[in-house]
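> no sequence on this one, just coordinates:
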């Protein structure tokens, strides 16, 4: 079975978040909420802080959409805190970082590189029922775009709340949608 449309598997991970003590997160904590799992290879690296900072700039927008964000690497929650305390870019970030040193999340989402023990650069959007709706995986040298992630989440939320409608390519909030039917076949 493909990962799109599958339900997230049970997990428990310890999180670090600015201004909070360490805390545990499980799949049960996400029930009824949208969530982003933003996997990256490792703390104290090169492309990763630029992506994480970019996502941090969209965190308030995502929160406004009812979306919780989790940065995930196979580092520990202690490493996440140390990186937050020593990096200008990471120190600005308000969303939570999950430690995945046992590789539970990376294996559950199918992004663990067994040969290195690191996660691929991957994004998963999970709906309030725990179902994976969006996936993006890039090579290690290619950073992601948080503005595009926000656009895709808005489209996924629209489709969820408007059964029978779909969002065409480059759809923006407020734009025209499609209602798939036999009448549209060959006319688009």
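Perfect, I can see it now. None of these values were measured; they are calculated from a predicted model. Residues are numbered from 1 along each chain as shown.
> all contacts plus neighbour counts: C-alpha atoms, from now on.
Fine.
> all helices of the chain, in order?
Using DSSP state H, the helices found in the chain span residues 47-57, 59-64, 77-86, 88-91, 104-108, 146-161.
> Nearest to residue 22, out of the ones you listed?
Residue 22 sits nearest to helix 77-86 of all those, at 7.6 Å, using Cα to Cα.
> Quick one: list the elements packing against the closest one.
Using 3 or more Cα pairs under 8 Å, 6 or more residues apart in numbering; DSSP states H and E, the elements in contact with helix 77-86 are strand 12-16, helix 88-91, strand 96-99.
> now for these, which one comes closest to residue 73?
In this view, the helices and strands packed on helix 77-86 are compared for proximity to residue 73 by Cα to Cα, and strand 96-99 is the closest at 6.2 Å.
> what comes up buried for stretch 97-106?
For stretch 97-106, a neighbour-count test (16 or more other Cα atoms under 10 Å) marks 97-101, 103-106 as buried.
> Tell me how far it lies from the chain's centre.
Mean-position distance between stretch 97-106 and its chain equals 14 Å (Cα atoms, centre = their mean, to the nearest Å).
> alright, now check it against this:
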């Protein structure tokens, strides 16, 4: 699995960006939103139970990520059409403010090393990538356990200070000074 300090892989994927059939899809690459911090979070499957709780939670924090010059991308190995159908039929996902990437060939998830060995779907992996494309944070959860998007936001805040941040540090608090 790729980890902190590694370059995030190049990719070129179709994405679902709205529920409107006329403008529902877009092409997203590693060069999209160049120069910004990027949050990539992966989930196992569309039309499941834990996944929409996480996706909706990231959606609610999207403005907070944008305020920090960061963009959010959600992804799974489902197609853009499955993503679209899920958004249309799930109330919490209809107005989702970020793209849902379709890694149907499993190229990106394979290169990242986040495919579950038994199920062949993405683990609940999250990557925080800096503006130069370097992975600065990785977290991976079991298929059955949802993650905490608020913790990803806190981690982004800490990374953006470029300072030493103690345990449970929150934006606005003092950082550590090396002696």
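Here it is on my side, so go on. Only a predicted model underlies this, so the values are computations on that prediction, with no experimental measurement involved.
> TM-score of the superposition?
Once superposed, the chains reach a TM-score of 0.92 (TM-score structural alignment, normalised by the length of structure 2), with 176 aligned residues with a Cα RMSD of 1.5 Å.
> Now distance to residue 62 of structure 1 too, for the helices and strands packed on helix 77-86 of structure 1, in a markdown table please.
Converted to a markdown table, the helices and strands packed on helix 77-86 of structure 1 look like this (distance: least, Cα to Cα, whole Å):
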| stretch | distance to residue 62 of structure 1 |
| --- | --- |
| strand 12-16 | 19 |
| helix 88-91 | 18 |
| strand 96-99 | 13 |
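> does residue 100 of structure 1 really touch residue 80, like I thought?
No. Look at residue 100 of structure 1 against residue 80 with Cα atoms under 8 Å: they stay out of range, at 10.7 Å.
> The helices of structure 1: which one's closest to residue 32 of structure 1?
Each of those was scored for nearness to residue 32 of structure 1 using Cα to Cα, and the closest is helix 146-161 (13.0 Å).
> which residues are contacting the closest one?
When contacts are defined by Cα atoms under 8 Å, 6 or more residues apart in numbering, helix 146-161 of structure 1 is touched by residues 51, 54-55, 58, 61-62, 65, 125, 133-134, 165-167, 171-173.
> and the two most separated of those?
The most widely separated members of the contacts of helix 146-161 of structure 1, counting by Cα to Cα, are 51 and 165 (31.6 Å).
> Settle it for me: which of the two has more neighbours?
Neighbour count, other Cα atoms under 10 Å: between residue 51 of structure 1 and residue 165, residue 51 has more, with 21 against 15.
> any idea how far residue 59 of structure 1 is from residue 8 of structure 1?
Computed as Cα to Cα, to the nearest Å, the residue 8 of structure 1 to residue 59 of structure 1 distance reads 22 Å.
> Specify which residue of these two has the higher count of neighbours.
The residue with more neighbours, out of residue 8 of structure 1 and residue 59 and counting by other Cα under 10 Å, is residue 59; that gives 20 against 17.
> Counterpart of that one over in structure 2?
For residue 59 of structure 1, the equivalent position in structure 2 is taken to be residue 62, counting by TM-score structural alignment.
> any idea how far residue 72 of structure 2 is from that match?
With distances defined as Cα to Cα, the gap from residue 62 of structure 2 to residue 72 of structure 2 amounts to 7 Å.
> Ok, residue 87 of structure 2 next?
For residue 87 of structure 2, the distance to residue 72 of structure 2 under the criterion Cα to Cα works out to 17 Å.
> before we move on, the earlier item: columns distance to residue 26 of structure 1 on top of the helices of structure 1, output as TSV?
Rendered in TSV, the data for these read as follows (distance: least, Cα to Cα, whole Å):
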stretch	distance to residue 26 of structure 1
helix 47-57	22
helix 59-64	19
helix 77-86	15
helix 88-91	24
helix 104-108	10
helix 146-161	22
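> Which one of the ones you listed lies nearest to residue 15 of structure 1?
Within the helices of structure 1, the stretch nearest residue 15 of structure 1 is helix 77-86; the backing value is 5.8 Å (Cα to Cα).
> Identify the residue range in structure 2 corresponding to that closest one.
Helix 77-86 of structure 1 maps onto residues 80-89 of structure 2, going by TM-score structural alignment.
> Can you state the mean residue-to-residue distance of that stretch versus structure 1?
Between stretch 80-89 of structure 2 and the corresponding residues of structure 1, superposition yields a mean separation of 0.5 Å, by mean Cα distance after the TM-score superposition for structure 1.
> re earlier: and of the contacts of helix 146-161 of structure 1, the nearest to residue 28 of structure 1?
Distance to residue 28 of structure 1 across those (Cα to Cα) is lowest for residue 125, with 15.8 Å.
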